[in-house]
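In: With the input below, show me the fold.
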Amino acid sequence: MSDTPTLTEADGLAARLRAATDAAHRAAESTPYITALIAGQIPRAGYAALVAQHYFVYETLEEAAEAMRGDAVAGPFVADELTRLPRLAEDLAFLLGPGWRDRIAPNAATEAYRDRLREVCFTWPAGFVAHHYTRYLGDLSGGAFVAAAVRRTYGFTTDDGTRFYQFEQIPSRGRFKREYRDRLDALALDPAEFERTADEAVIAFELNRELFHHLGAAHPAMQ
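Out: Below is the predicted model:
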């Protein structure tokens, strides 16, 4: 793997996974598309395209969550309060209108992302956890910041258009994330399985980065 954990097993799996994916995480969140989105430079159609691509990613990831709900390793991470697909549908109805479903399609980067989710998340519990961790902990950590930037850019006066970033059923994001990391630390992964899982989380961040690059090429920043 490209970013070898620098922590020891005594530090816990959550901390080691974060260290192992730090570089890939920073690379994904610093793509030109995301930088321009936060700066208010992406046209509204470009933001709607992001929501649409997220819809397809979460459609597959949340199908995997249902398949993994009863699994001893992956099941504890499946939480109904995290489910994002209905919120993404609400955002798309607001952004694109009642016929939104017929107006969206996965781009090439999203198709590659979904192919990887199908490959690992329905049959490999720790692989599912790697992708679940990458997406949902990121949503909980940076979602409020992104939502505020989006509302400011497009003049949204309510949560409409940014409901994906709202977690009404989670009263304390900080506590939820601590409990999530406790569940990670409780996983009994041997060193080889940890390395494999961390590698998969890096792949997840790289797939997100490619999705953002594709969006940036299709929807360049406004000058």
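In: drop to CA atoms for contacts and neighbour counts, all remaining ones
Out: Will do.
In: Summarise which helices and strands the longest helix along the chain is packed against.
Out: Ranked by number of residues, the top helix in the chain under DSSP state H is helix 191-218. For helix 191-218, the elements it packs on are helix 13-29, helix 32-38, helix 44-68, helix 108-120, helix 125-132, judged by 3 or more C-alpha pairs under 8 Å, 6 or more residues apart in numbering; DSSP states H and E.
In: need the contact list for Ile170.
Out: With contact taken as C-alpha atoms under 8 Å, 6 or more residues apart in numbering, Ile170 is in contact with 81, 176.
In: Work out which residue lies at the spatial centre of the chain.
Out: The residue lying closest to the centre of the chain (C-alpha atoms, centre = their mean) is Arg135, at 2.3 Å.
In: The helices and strands packed on helix 191-218: which one's closest to Glu90?
Out: The minimum distance between Glu90 and the helices and strands packed on helix 191-218 falls on helix 44-68, with 10.3 Å, by C-alpha to C-alpha.
In: Show me what that closest one is packed up against.
Out: Helix 44-68 sits against helix 85-96, helix 108-120, helix 125-132, helix 191-218, with contacts defined as 3+ C-alpha pairs under 8 Å, 6+ apart.
In: quick one: buried residues of stretch 148-163?
Out: 149-151, 153, 160-163 (16 or more other C-alpha atoms under 10 Å).
In: Only the buried residues of stretch 58-78, if you could.
Out: 58-62, 64-65, 67-68, 73-75, 77-78.
In: Make a markdown table out of these and add distance to Ala109.
Out: Listed next are those as a markdown table, based on distance: C-alpha to C-alpha, whole Å:
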| residue | distance to Ala109 |
| --- | --- |
| Tyr58 | 14 |
| Glu59 | 15 |
| Thr60 | 14 |
| Leu61 | 15 |
| Glu62 | 19 |
| Ala64 | 19 |
| Ala65 | 22 |
| Ala67 | 24 |
| Met68 | 25 |
| Val73 | 29 |
| Ala74 | 26 |
| Gly75 | 28 |
| Phe77 | 26 |
| Val78 | 25 |
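In: Closest one of the residues you listed to Thr8?
Out: Val73 (21.7 Å).
In: hang on, isn't the closest one packed against Leu189?
Out: No. With contact defined as C-alpha atoms under 8 Å, Val73 does not count as touching Leu189 (9.8 Å).
In: one more, for comparison:
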Amino acid sequence: MQVTADVDASPFSQRLRASTWPVHQRANHSRYMSALFGGELPLAGYTRLAVQYYFIYRAIERASDAMATDAVGREFVFDELRRLPSLERDLGYLAGPDWRDTIRPLPATEAYTARIAEASGWAGGYVAHHYTRYLGDIAGGQAIRRLLEKKFDLAEEGAHFYHFDLIGSAPAFRDRYRAKLDQAPWSEQDHARVIGECTVAFEHNIAVFDELAAELELTGA
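Out: Predicted coordinates:
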């Protein structure tokens, strides 16, 4: 009984990370991400991902605007995290000055953005999608930043999305974010819902990666 009590007493942020780790790993090892990190993609192949991120972050940041007055959700609205301005600048470089007229979301991206809008009717749903994307970009996303710098010489233009200069220390920011997760006034049932929605968010990311892999005719596991 003591073991069960100890498990239940662990901080929610730890349980959230542990519960979503398997699907997180599936996303990291998707065919698209394996090709990206394996140096198999041309710059145009990365640009297709940046395009999808534009639609995804537009949806999340619209939800952030709506959460500004929510007692719980507003604690997770960080203006210093917003990625849309950086993505717009990147796409101007990667896709050309008329990028707004030429880009399109994949069907998987449209499904993902629709889910973000639906889930964000509740602060916990909003946080699930916010957490899944932004904390991943601050941490693991920096490996993509280094890859873009090395392979495509995108130290500045074209890779602003991965620069989080406004948050200060990344580890300190992640700790602050996790503390907010632990302090949020959610019941155990709410915690289960947040974990479930994070899993859904990861599955949507995997679907986008899989569709990109198919579009780019990537083969392999």
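In: Any idea what the TM-score comes out to?
Out: Once superposed, the chains reach a TM-score of 0.94 (TM-score structural alignment, normalised by the length of the second structure), with 215 aligned residues with a C-alpha RMSD of 1.5 Å.
In: thinking again about what came up before, of the helices and strands packed on helix 191-218 of the first structure, which stretch is the most buried?
Out: helix 125-132 (a mean of 23; mean count of other C-alpha atoms under 10 Å).
In: Find me the equivalent region of the next helix or strand after it in the second structure.
Out: Note on helix 125-132 of the first structure: by DSSP states H and E, the next helix or strand toward the C-terminus is helix 138-154. Counting by TM-score structural alignment, helix 138-154 of the first structure pairs with residues 136-152 of the second structure.
In: nearest residue to Asp182 of the first structure other than its sequence neighbours?
Out: Excluding the flanking residues, the one nearest Asp182 of the first structure by C-alpha to C-alpha, 6 or more residues apart in numbering is Ala14, at 7.6 Å.
In: What are the contacting residues of stretch 70-85 of the first structure?
Out: 55, 58-59, 62, 65-66, 68-69, 125-126, 128-129, 132, 136, 164, 167-170, 180, 183, 187.
In: For the alignment partner in the second structure of Trp124 of the first structure, the count of nearby residues, please.
Out: Trp124 of the first structure maps onto Trp122 in the second structure when the alignment is built from TM-score structural alignment. The local packing of Trp122 of the second structure (other C-alpha atoms under 10 Å) involves 14 other residues.
In: distance between stretch 177-186 of the second structure and the chain's centre?
Out: 19 Å (C-alpha atoms, centre = their mean, to the nearest Å).
In: And Glu210 of the first structure, what's its match in the second structure?
Out: Using TM-score structural alignment, Glu210 of the first structure lines up with Ala207 in the second structure.
In: Count the residues that sit near that match.
Out: Neighbour count for Ala207 of the second structure, taken as other C-alpha under 10 Å: 20.
In: residue contacts, it?
Out: For Ala207 of the second structure, the contact set (C-alpha under 8 Å, 6+ apart) comprises Ala108.
In: how much space between the closest residue to Leu207 of the first structure other than its chain neighbours and Arg151 of the first structure?
Out: Using C-alpha to C-alpha, 6+ apart and skipping residues adjacent in sequence, the residue nearest Leu207 of the first structure is Tyr113, 5.7 Å away. Going from Tyr113 of the first structure to Arg151 of the first structure by C-alpha to C-alpha, to the nearest Å gives 27 Å.
In: And Arg196 of the first structure, by the same measure?
Out: Between Arg196 of the first structure and Arg151 of the first structure the distance is 39 Å, computed by C-alpha to C-alpha.
In: check contacts around Tyr113 of the first structure.
Out: 57, 204, 207-208.
In: So among the residues you listed, which ones count as buried?
Out: Here, 16+ other C-alpha under 10 Å leaves 57, 204, 207-208 buried among the contacts of Tyr113 of the first structure.
In: nearest to Thr8 of the first structure, of these?
Out: Distance to Thr8 of the first structure, by C-alpha to C-alpha, is smallest for Ala204 among those, at 22.9 Å.
In: pretty sure that closest one contacts His131?
Out: Yes. The pair Ala204 of the first structure / His131 is scored as a contact, 5.9 Å apart, by C-alpha under 8 Å.
In: Now do the contacts for Leu117 of the first structure.
Out: By C-alpha under 8 Å, 6+ apart, the neighbours of Leu117 of the first structure are 60-61, 128, 131.
In: ok, the residues you listed vs Ala89 of the first structure, which is closest?
Out: Once C-alpha to C-alpha is applied, the member of the contacts of Leu117 of the first structure that ends up nearest Ala89 of the first structure is Thr60, at 14.2 Å.
In: thinking the closest one is in contact with Asp115, fair?
Out: No. Counting by C-alpha under 8 Å, Thr60 of the first structure stays clear of Asp115, with 9.1 Å between them.
In: rewinding a little: and the gap between the match of Glu210 of the first structure and Leu81 of the second structure?
Out: Ala207 of the second structure is 24 Å from Leu81 of the second structure, by C-alpha to C-alpha.
In: again with Leu147 of the second structure
Out: Distance from Leu147 of the second structure to Leu81 of the second structure, by C-alpha to C-alpha: 21 Å.
In: Same check on Arg17 of the second structure?
Out: Applying C-alpha to C-alpha to Arg17 of the second structure and Leu81 of the second structure gives a distance of 20 Å.
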